[in-house]
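Q: Have a look at this fold, sequence not included:
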């Protein structure tokens, strides 16, 4: 992978200093923990991580029979402009699919609330399906 992101992080650290860089990162962690705590309140989900150490968290579907999966939710959110990927875990846990959010600088609390609203609306839509969404083949990963 290109090193541009690492160079940008280094530049930001030099420009902002330790305290400034920490404040920026803490803001991202605060948004991540807010989002994860709200997603944890939604009935179909269990958190895999909380986003309280780095601003990344993931969740999975609770066990049970549904007419949808996390790939369906990812597709529905993508139609609304949100890229919230669903991924299978590595080979030894390939039956587990998680969805994750990476909170980056620029994802404000207001924007996070809009994302939560979209997730809630799409979960409501999916929960009310009478049958599975037809698809040509089973999905096994997220494609950008």
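A: Ah, there it is. What you see is a predicted model; the values in this text were computed from it and never measured. Numbers count the residues shown, from 1 in each chain.
Q: From here on, just use CA atoms for contacts and neighbour counts.
A: Fine.
Q: what are the ranges of the helices in the chain?
A: Using DSSP state H, the helices of the chain run over residues 4-40, 70-79, 109-127.
Q: In terms of secondary structure, what does the longest one contact?
A: Think helix 4-40. strand 45-47, strand 56-61, helix 109-127 (3 or more Cα pairs under 8 Å, 6 or more residues apart in numbering; DSSP states H and E).
Q: okay, the ones you listed, which one's buried deepest?
A: When you average the neighbours per residue for each of the helices and strands packed on helix 4-40 (mean count of other Cα atoms under 10 Å), strand 56-61 leads with a mean of 21.
Q: Which secondary structure elements does it sit against?
A: Judged by 3+ Cα pairs under 8 Å, 6+ apart, strand 56-61 is in contact with helix 4-40, strand 45-47, strand 97-102.
Q: Apply 6 Å and report the result again.
A: When contacts are defined as 3 or more Cα pairs under 6 Å, 6 or more residues apart in numbering; DSSP states H and E, strand 56-61 packs onto strand 45-47, strand 97-102.
Q: here's the one I want to compare it with:
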């Protein structure tokens, strides 16, 4: 059976490099998008959600906030501004970020960047959902 080559890159680090995959699911702007070998070439805008890839029955999952994917017949490259592997533990720093984002959104301070606080809150909530899904 044909395979895709899958790479997943974030600004912090490459998360997956040239991994074989039978199937990749993306949280696309229009809804979840499945990619199989031989898929039509495209560029896909990614929304907050989960990127999943399967290889030989084993599935891995990542939480992302946003990004894009370049899809080709035989490979797919995913670029995310922030990503979290399902196996990664939620750090104390991530918990503190969640609390800061909640406080910023509930604050009446005019100097608070509401849009940034909302993004940070969504990021931390998504990471927490990822942890709960794996428990």
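A: It's in. As the structure is a prediction and not an experimental result, all values here were calculated from the model.
Q: Let me see the TM-score of these two.
A: The TM-score (TM-score structural alignment, normalised by the length of structure 2) is 0.22; 56 aligned residues with a Cα RMSD of 5.1 Å.
Q: picking that back up, out of the helices of structure 1, flag the one nearest residue 97 of structure 1.
A: Of all the helices of structure 1, it is helix 70-79 that lies closest to residue 97 of structure 1, at 7.3 Å by Cα to Cα.
Q: any idea of the angle that closest one forms with strand 56-61?
A: Put simply, helix 70-79 of structure 1 runs at 130 degrees to strand 56-61, going by axes from the mean of the first three to the mean of the last three Cα atoms, to 10 degrees.
Q: picking up where we left off before, please name whichever of the helices and strands packed on helix 4-40 of structure 1 is nearest to residue 7 of structure 1.
A: Between residue 7 of structure 1 and the helices and strands packed on helix 4-40 of structure 1, the tightest spacing by Cα to Cα is seen for strand 56-61, at 20.3 Å.
Q: before we move on, back to that, any idea which of the helices and strands packed on helix 4-40 of structure 1 gets closest to residue 33 of structure 1?
A: Of all those, strand 56-61 comes closest under Cα to Cα, at 8.3 Å.
Q: buried ones in the lengthiest helix in structure 2?
A: In structure 2, assigned by DSSP H, the helix with the most residues is helix 114-134. Within helix 114-134 of structure 2, the residues that count as buried by 16 or more other Cα atoms under 10 Å are 114, 117, 120-124, 126-128, 130-131.
Q: which helices and strands sit right next to it?
A: Helices and strands touching helix 114-134 of structure 2, by 3+ Cα pairs under 6 Å, 6+ apart, are helix 92-106.
Q: Name the residues that touch the helix it packs on?
A: Identification of contacts with helix 92-106 of structure 2 by Cα atoms under 6 Å, 6 or more residues apart in numbering yields 117, 120-121, 124.
Q: ok, now with 8 Å
A: Contact partners of helix 92-106 of structure 2, identified using Cα atoms under 8 Å, 6 or more residues apart in numbering, comprise 112, 114, 117-118, 120-121, 124-125.
Q: try stretch 117-127 of structure 2
A: Under the contact criterion Cα under 8 Å, 6+ apart, stretch 117-127 of structure 2 has outside partners 48-49, 63-65, 84, 90, 94-95, 97-98, 101-102, 104-105.
Q: Quick check on the residues you listed: which are buried?
A: Buried among the contacts of stretch 117-127 of structure 2 by 16+ other Cα under 10 Å: 48-49, 63-65, 84, 94, 97-98, 101-102, 104-105.
Q: give me every residue that touches residue 34 of structure 1.
A: Residue 34 of structure 1 is in contact with no residue at all, counting by Cα under 8 Å, 6+ apart.
Q: before we move on, the earlier item: of the contacts of stretch 117-127 of structure 2, closest to residue 18 of structure 2?
A: The nearest member of these to residue 18 of structure 2, counting by Cα to Cα, is residue 84 at 18.1 Å.
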